[in-house]
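> I would like the atomic coordinates for the input below:
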Amino acid sequence: MFATYVTVTVVASVFTAIAAVTYLIGHEYPKTQADMKGVPRAWVPRLGMCLAAGSLGLLAGFAVPLLGNLAAIGLVLYFVGAIAAHLRVRSREIVGGIVFLVTAVGALVVNLNYHGWA
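Below is the predicted model:
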């Protein structure tokens, strides 16, 4: 169980960190996505910071399990909101959001199970 816990948590953290870097370096993709969804571009760095915080929180969960669980919950909510924003504008480009959501849910589930909170 420990190997699954570590693997899923690290994979979710790496995926989220890559997305955070994309948002924080000013890449064009997050900006065009924000425009499509009607989100102000000023929010893009803030959303990147949320992703970065979630990624670091997942890793911090190895030392403080509650923090890891809270980070996973935050990421699940973030990606549910991202998918809802796509659906709101009738965008069908939700596969990426679903992949990120599944990894965040996976991290939450293995964290809860490993620490006996499920």
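
> going forward, measure contacts and count neighbours with C-alpha atoms only.
OK.

> so what's Leu56 up against?
Contacts for Leu56 were tallied using CA atoms under 8 Å, 6 or more residues apart in numbering; they are Ser13.

> for comparison, sequence B:
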Amino acid sequence: MHTAYLIVTAITILANAGIVAADVAKAKFVLDNSAEVNLPSSWIPWLAALKAAGALGLLLGLVGYRPLGVAAATGLVLFYVGAVAAHVRARVFYNIAFPGAFLALAVASLVLAAA
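Sure, this is the predicted structure:
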């Protein structure tokens, strides 16, 4: 179980770090997706900060403070539930797999961290 926790959480950290970088760079796909789900572009830096905090919390959980990792994973689960809900509310289904995949990684990290 420990190996699975390490691998899944590392993947979750890297995935979130990657999307934070895209958010900070204001990548075209980020801006386009945000507009499609009716999210003001002024929110993107704040949402990037939340994802970055989640990734950092997961990292700190990996290196020894597991309760922080559990809290970070919980925060990311809630964040991505909101992202999926935003896609559903806006009826943007063609790319819902992306927030769904991030949600799945966050859930897996939470389950493994809490075990």
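
> for the residue most central in space within the first structure, give its distance to Thr16 of the first structure.
Centroid check for the first structure by CA atoms, centre = their mean gives Leu75 as the closest residue, at 4.0 Å. Leu75 of the first structure is 9 Å from Thr16 of the first structure, where distance means CA to CA, to the nearest Å.

> overlap of the contact sets of the two?
Leu51, Gly54.

> quick revisit: give the equivalent position in the second structure for the residue nearest to the centre of the first structure.
In the superposition onto the second structure, Leu75 of the first structure corresponds to Leu76 when matched by TM-score structural alignment.

> got it, and Thr103 of the first structure?
Match for Thr103 of the first structure (TM-score structural alignment): Leu105.

> and its match, what element?
helix 97-114 (DSSP states H and E).

> outside of that helix itself, list whatever touches it.
1, 4-5, 8-9, 11-12, 15-16, 66, 69-70, 73-74, 76-77, 80-81, 83-84.

> mind doing that once more with 6 Å?
Tyr5, Thr9, Thr12, Val70, Ala73, Leu76, Val77, Tyr80, Val84 (CA atoms under 6 Å, 6 or more residues apart in numbering).
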